[in-house]
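Enquirer: Here you go, sequence then predicted model.
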Amino acid sequence: MPFEEIVISYYLKEFWTAQSRQLHAHSSSFLEQNVAQSSTRILCGEQANTIQIFALAHYLLFCAFRRQIVHSPPKAPQMPSHVQNNNDPVLIFTMKWGGLYGPHYVNNLARGVKKHLKRPHRFICFTDDPKGLDNGVEAMPLPELGLPEGHNDTRWQKLALFRKDLMGLKGTALFLDLDLVVVDDLEPLFEIDGAFRIIRDDDLFRSKPLRKVNPSRDAFLHSVGNSSVFRYEVGAHSYILDTFVADPDTVTNKFEISQQFQSDQLATHAHLSYWPKEWCVSFKNHCVPRGFSSYFAAPSLPEGARIVVFAGSPKMDDALNGKGSKWYRRIGDVSWLKSQWMNAS
């Protein structure tokens, strides 16, 4: 064998011996395991020639490339670059339709956001009745769901926020339900990465052991996001609304509420991620002392909380006005929370 071929063969042998051992350590298929074992024996033996080495080199290159494609973890969704620029105004959305909530809910929420969000923002309320809204609130009509003819169920109205063209609005939006209180800085909600951030619904409630009877159902419900507070890019998740509008009967028969369907779609597209658990807390389950201890201590704000959500009962209006107590759960002084909601100094 010529001297040059001996040198090339030696260095190829050393290099591909290391590669084949690495393949053996990390490969997942039976074929790759066998080839790795065989190639190691050939390359470490005295019978290896240049043709064998080159043939194995090509195959090991293929396996390494395949392993890179198949086994490399997906890249985490990146936060849009403009979110990091504090000079660009972000969008704050809320919705009000029907008679359940008066305009003071919108106005108090807008003042709470203004108090706790220093970066430029637009506060937009999608509503069927703009009467009574403060001047700082931009009133816009409710976006259309676009349901097929004959379908008039508007319980899932919130899904209209995922229109590809949402009244010409662009950029990053934080949606807030009306029955919540902003209690601390909202800036981190725009600094954290992720294509879509939402509350994990289970984080607002106590554990439900009986759900374990159906493990697959339990796993799905554990993945569901609570749409009281979520951040997204306007127009980036139009597949949610498109899928719903394409067959609303099938969707509403399969899913109990819109946030289950919304979460399923986001998870399917690998866009679902959650807020840190301590940021959005439940008034009933995190602020009110549990059980009979509530007779000896008033509700208090958990450390790290930024938003207090009124999920389930009692409703916010009742709790802030001294109502909503049960024999097993007293709701004491909540003047600190009412002050935050009304933005008293």
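Expert: Thanks, I have the structure now.
Enquirer: use CA for all of it now, contacts and neighbours both
Expert: Fine.
Enquirer: tell me the SS of the residue nearest to H286 when sequence neighbours are not counted?
Expert: Spatially, and ignoring its direct neighbours in sequence, H286 is nearest to P302 (6.8 Å; Cα to Cα, 6 or more residues apart in numbering). The three-state label given to P302 by DSSP: H, G, I helix; E, B strand; the rest coil is coil.
Enquirer: P302 and K284 touch, don't they?
Expert: No: counting by Cα atoms under 8 Å, P302 stays clear of K284, with 11.9 Å between them.
Enquirer: Now do the shared contacts for those two.
Expert: Jointly contacting P302 and K284 under the rule Cα atoms under 8 Å, 6 or more residues apart in numbering is no residue at all.
Enquirer: who's more crowded, the two?
Expert: Higher neighbour count among P302 and K284: K284, with 24 against 17, using other Cα atoms under 10 Å.
Enquirer: also this one, for the comparison:
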Amino acid sequence: MADPTPVFLCFKWGKGYPCKYTNILYRALSDIMMGPFRLICLTDDPEGLAEGIQTQDIPPFAMDKGDWHKGMWPKLTAFAPGIVEPGTPVIMIDVDVLVLRDLTPMFDRIREKGGLHIIREIPDTLPRWFPKLFGKPLLSNSSVVGFVAGTQEHLYQESRDKSLAELSQFRNDQTYIHHHAHDRHNWPIGWMLSFKKDLAYHFPVGLVRPIPRPKNSYIVIFHGVPNPEDMAQGAFKRWGSPEKFGYFPVRWIKDYWTRYSRDTDR
């Protein structure tokens, strides 16, 4: 049987990230990927998504919708049967990432090793600098998750009928995946970088030193603040956290955001 076309799988629900984030991701992948791929968006509202993005309803999930954002629990529906053909290499990817290079080597890794591939949790500054004093066991970050369709369906089947209270022993979706995935692997260190934890500078360095574009990484992930859109604004608009912030655009992020944006996106 011919190797199935690899699939990127993303989510759009609620009001957190408007459709422009999904559209920018699709346009970036279309520009950067060297081979064929499909982008499937699991969504409760497909209106406004760019032509070429395939949409499906979010599979049935019993948790009260008001609790979905308390850990991004709907991401567990990515493992539901029937979304894509079994045997297809899949990368579940957050819509607020920046894609820097062709991601074909990531699909190759999924095919070769099998199992589930996830980012090792990225430590904060103090645990990174002083691991003996502030370190803790590192779990996983689910911004980019790779797997072969049909091999991790238990992650959905064992959670689909549970309430938030029944899953309360797990802080969020990525903790659940970390503890329940079959044959879990970490992506190689450096393939994915956190903008907030790996790239942004502490005050006052961030006020005077430009943040360079990573040379050898595949994806930059965002969690918490800032969002990539924040650093594509004009001058003197503050972005970032209390410790790491700036007042000017990050040039390569602004270029990326401008290149793949469209005025008609909501």
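Expert: Okay, I see it. Fair warning: this is a prediction, and the values are worked out from it, not measured in the lab.
Enquirer: What does the residue nearest to H286 of structure 1 correspond to in structure 2?
Expert: Counting by TM-score structural alignment, P302 of structure 1 corresponds to P214 in structure 2.
Enquirer: With W341 of structure 1 instead?
Expert: So, by TM-score structural alignment, W341 of structure 1 is matched to W257.
Enquirer: Buried residues, whichever strand or helix holds its match. List them.
Expert: Secondary structure assigned from DSSP states H and E places W257 of structure 2 in helix 251-260. By neighbour count with 16 or more other Cα atoms under 10 Å, helix 251-260 of structure 2 contains the buried residues 253-254, 256-257, 260.
Enquirer: so how many other residues sit close to E14 of structure 1?
Expert: 12.
Enquirer: where does it land in three-state SS?
Expert: With three-state DSSP as the basis, the three-state label of E14 of structure 1 is helix.
Enquirer: circling back to that earlier point, what's the distance between the residue nearest to H286 of structure 1 and W279 of structure 1?
Expert: 9 Å (Cα to Cα, to the nearest Å).
Enquirer: what does P143 of structure 1 give?
Expert: P143 of structure 1 is 29 Å from W279 of structure 1, where distance means Cα to Cα.
Enquirer: Could you do P130 of structure 1 as well?
Expert: 30 Å.
Enquirer: Pull out the buried positions in the host helix or strand of S216 of structure 1.
Expert: Using DSSP H and E, S216 of structure 1 sits in helix 215-223. For helix 215-223 of structure 1, the neighbour count (16+ other Cα under 10 Å) marks 221, 223 as buried.
Enquirer: Check which helices and strands it sits against.
Expert: The contact analysis (3 or more Cα pairs under 8 Å, 6 or more residues apart in numbering; DSSP states H and E) places helix 215-223 of structure 1 against no helix or strand.
Enquirer: Which residue numbers in structure 2 does the following helix or strand past it align to?
Expert: Note on helix 215-223 of structure 1: by DSSP H and E, the next helix or strand toward the C-terminus is strand 225-233. Aligned by TM-score structural alignment, strand 225-233 of structure 1 corresponds to residues 140-148 of structure 2.
Enquirer: quick revisit: might you calculate how far the helix holding W257 of structure 2 sits from the centre of the chain?
Expert: 18 Å (Cα atoms, centre = their mean, to the nearest Å).
Enquirer: Next: stretch 123-132 of structure 1.
Expert: On Cα atoms, centre = their mean, the centre of stretch 123-132 of structure 1 falls 26 Å from that of its chain.
Enquirer: returning to what we had before: helices or strands up against the helix holding W257 of structure 2?
Expert: Against helix 251-260 of structure 2 (3+ Cα pairs under 8 Å, 6+ apart) you get helix 19-32.
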